[in-house]
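S.K.: only geometry, no sequence info:
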């Protein structure tokens, strides 16, 4: 067992590495005292555009709001349907219901945990059976890997759906040579502290190449303003990226490529050390992951015992996600594609995420790997 407690996501280690530059950035913002939409917000938006290869970045309050703002820009209404994966966090479907529309749950691929393009036609059929109008599709770049966008984009084009890429976990990854943030009509992301690019509170952003949508979003996220804050030309919301958070994100974005490489090395050590005893993540050819989580699969009948044994050894774990959305009380009455979502149901019983962050050193990781191997062999 390690002499020091092992963190699941060690934000303090990152803090020790980046503390001086973050302190300076935050103090500068405090001294300028322009706390709402200060210069750091616009600077971060420009930096994020450059990093992702997108024409427009709009900062907002959090990743949930980012998706909601996109749906507001589409004028989503009751009677509309949005296809969403069931194996994800609630916010992906939650925002659809906020606006009175209906999420339609679709299944995922067994190996990548992202939307299964082969099941999307069943989602359209389920929407039409429920007398709903399919309007959009929200993909999720789960655990850091982009969804399979070539067939998803073709499907959306064929059915006239707007593609919203939920990259809360995928910012910094790439798909077939395209960076996350340059795919779909909109890409949304979250800067929740535990995300690969995280701030020191809540924060989010939307990326788009569409000039008209960008202008609309910039109005919607500040109360629907027009020429100024007392000229409200539409119903909007209050969802601004905080100046202090933007200051933190500017510094973190500057070292983000280095941290992505560090995450990739951590993932490689896990794959080398565990691939012969558990199912480890598979990354598509010509794609990269930002490794928001390192998620293994174990036998459903053994998972609880393995989690308990690892906890006893001081190894923290997490289960993302123990219950798919279509099984949850708030969402079980919404339509599902096909005859249930068997892959989502199965993986929810098998997944197990291990400690993952860029500062996870090889010695500590060896402790984790040895513990996992021992606990799996005993199960």
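M.R.: Structure's in. What do you need? Fair warning: this is a prediction, and the values are worked out from it, not measured in the lab.

S.K.: can we go C-alpha only for contacts and neighbour counts from here?
M.R.: OK.

S.K.: Just the residues contacting stretch 226-241, thanks.
M.R.: 36-37, 41, 59-62, 65, 203-205, 219-225 (Cα atoms under 8 Å, 6 or more residues apart in numbering).

S.K.: counting contacts, what elements does whichever strand in the chain runs longest pack onto?
M.R.: Looking across the chain with DSSP state E, the single longest strand is strand 133-140. If contacts are counted by 3 or more Cα pairs under 8 Å, 6 or more residues apart in numbering; DSSP states H and E, strand 133-140 sits against strand 80-85, helix 120-129, strand 162-166.

S.K.: here comes the other one, which I'd like you to weigh against the first:
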């Protein structure tokens, strides 16, 4: 079976972890934490990084840092992971959904404009599968209405929009370093920002809101969202490799596109002018003329030794959210179509060209 994604670690990462263990700093303090935060923030073109235990925690800490009033509205795409909605709810806010663009699969900025109300306080663009959302008009809207922008850049490490890296394009940028990400720490996340006050506040929120002047006196409630020094040690080594990882991802995407570009029944990933898609995962969408859906497509691929993963199911169709009275009666047709007809193919950094050829052959057989 050709897996969807496998992490790529090297001897540098192992050496860093060994150093962290020998130093005795194995928990949430140590030199690798501060180095990882500094270097990732610099990579994203901003001044501050706050490492946390995972990408979900990054979103939660970012929204809580903004001190949004209860009931404030946060606009985000329906086509995303449930972590985004959970972070909004945990902040005491109201998630407001928009549909996505049919080609980039990122949120439709025109719909964002239509859903802004006097209660809107933030917008959360999600850079899906490595392609940046359209940030220029989104920033104009945010400036016009006084909105914070919280980027979910979990799937787009190193992606660029008009010469700037994602994560550094809004008020706060959130990353995941899960095992399948371009930069991984196994589990882990980070929020980056140019706002020193927000960064300091997030450091408290991730650490149970211990006060600097009196550790066990709590005047605000936080969570234990800390990253360990050992995880950060892996992350530092991964930053050293990110240029190679990104080049590998783009070569793999080019190879897929070359092999699948003429195959009837498939829509392939795009790269809009002025952006750099890092192709975290290589997604494909079945044309409406294909008689079966993505679930059956995945079964056909699995029978031919190829693993795959479906696109997200829209947040407006999630039973756990609908049961809480959210998104009643909402329809987001582009999201619904992508959820039913989209999947992504094996895209791990360990994938060989011969394996990509085998995947492409299986795709063509499955479509016959």
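M.R.: Nice, I can see it. As the structure is a prediction and not an experimental result, all values here were calculated from the model.

S.K.: Turn the helices and strands packed on strand 133-140 of the first structure into CSV, including mean neighbour count and distance to residue 308 of the first structure.
M.R.: What follows is these, written out as CSV (neighbours: other Cα atoms under 10 Å; distance: least, Cα to Cα, whole Å):
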stretch, mean neighbour count, distance to residue 308 of the first structure
strand 80-85, 27, 29
helix 120-129, 20, 37
strand 162-166, 25, 32
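
S.K.: who touches residue 200 of the first structure in this structure?
M.R.: With Cα under 8 Å, 6+ apart, residue 200 of the first structure has these contacts: 192-193, 245, 248.

S.K.: Most neighbours out of those, which is it?
M.R.: residue 245 (25 neighbours; other Cα atoms under 10 Å).

S.K.: residue range for stretch 135-151 of the second structure in the first structure?
M.R.: Using TM-score structural alignment, stretch 135-151 of the second structure lines up with residues 149-165 of the first structure.

S.K.: residues in contact with the matching stretch?
M.R.: 67, 70, 117, 120, 134-141, 175, 183-188.

S.K.: residues in the second structure matched by the lengthiest helix in the first structure, start to end?
M.R.: Determined from DSSP state H, the single longest helix within the first structure is helix 243-274. Under TM-score structural alignment, the alignment places helix 243-274 of the first structure onto residues 229-260 of the second structure.

S.K.: mean deviation of that stretch from the first structure?
M.R.: With mean Cα distance after the TM-score superposition for the first structure, stretch 229-260 of the second structure departs from the first structure by a mean of 0.6 Å once superposed.

S.K.: So which elements touch the longest helix of the first structure?
M.R.: Checking 3+ Cα pairs under 8 Å, 6+ apart, helix 243-274 of the first structure ends up next to helix 11-32, helix 39-52, helix 362-378.

S.K.: let's see 10 Å
M.R.: Helices and strands touching helix 243-274 of the first structure, by 3 or more Cα pairs under 10 Å, 6 or more residues apart in numbering; DSSP states H and E, are helix 11-32, helix 39-52, strand 294-297, helix 362-378.

S.K.: which residues does the counterpart of residue 102 of the first structure in the second structure contact?
M.R.: Under the alignment (TM-score structural alignment), residue 102 of the first structure pairs with residue 94 of the second structure. Going by Cα atoms under 10 Å, 6 or more residues apart in numbering, residue 94 of the second structure touches 70-75, 85, 88, 119-120, 326.

S.K.: Tell me which of those residues persist in the first structure.
M.R.: Mapped onto the first structure and checked by both residues aligned by TM-score structural alignment, their matches' Cα atoms under 10 Å, the contacts of residue 94 of the second structure keep the contacts 70-75, 85, 88, 119-120, 326.

S.K.: mind listing the strands in the stretch 101-250 of the first structure by residue range?
M.R.: 102-106, 133-140, 162-166, 174-175, 178-179, 186-190, 204-208 (DSSP state E, counting those that start in this stretch).

S.K.: what's the closest of those strands to residue 357 of the first structure?
M.R.: Across the strands of the stretch 101-250 of the first structure, residue 357 of the first structure has its closest neighbour in strand 186-190 (16.6 Å, Cα to Cα).

S.K.: whereabouts in the second structure does that closest one align?
M.R.: Residue span in the second structure matched to strand 186-190 of the first structure, by TM-score structural alignment: 172-176.

S.K.: What mean distance separates the matching stretch from the matching residues in the first structure?
M.R.: Mean deviation for stretch 172-176 of the second structure: 0.4 Å (mean Cα distance after the TM-score superposition for the first structure).

S.K.: before we move on, back to that, which one of the kept ones among the contacts of residue 94 of the second structure is nearest residue 351 of the second structure?
M.R.: residue 85 (32.6 Å).

S.K.: which ones are touching the closest one?
M.R.: Counted by Cα under 10 Å, 6+ apart, residue 85 of the second structure has contacts 56, 59-60, 74-78, 91, 93-97, 124, 315, 321.

S.K.: If anything else comes up later, I'll come back, but that's it for now.
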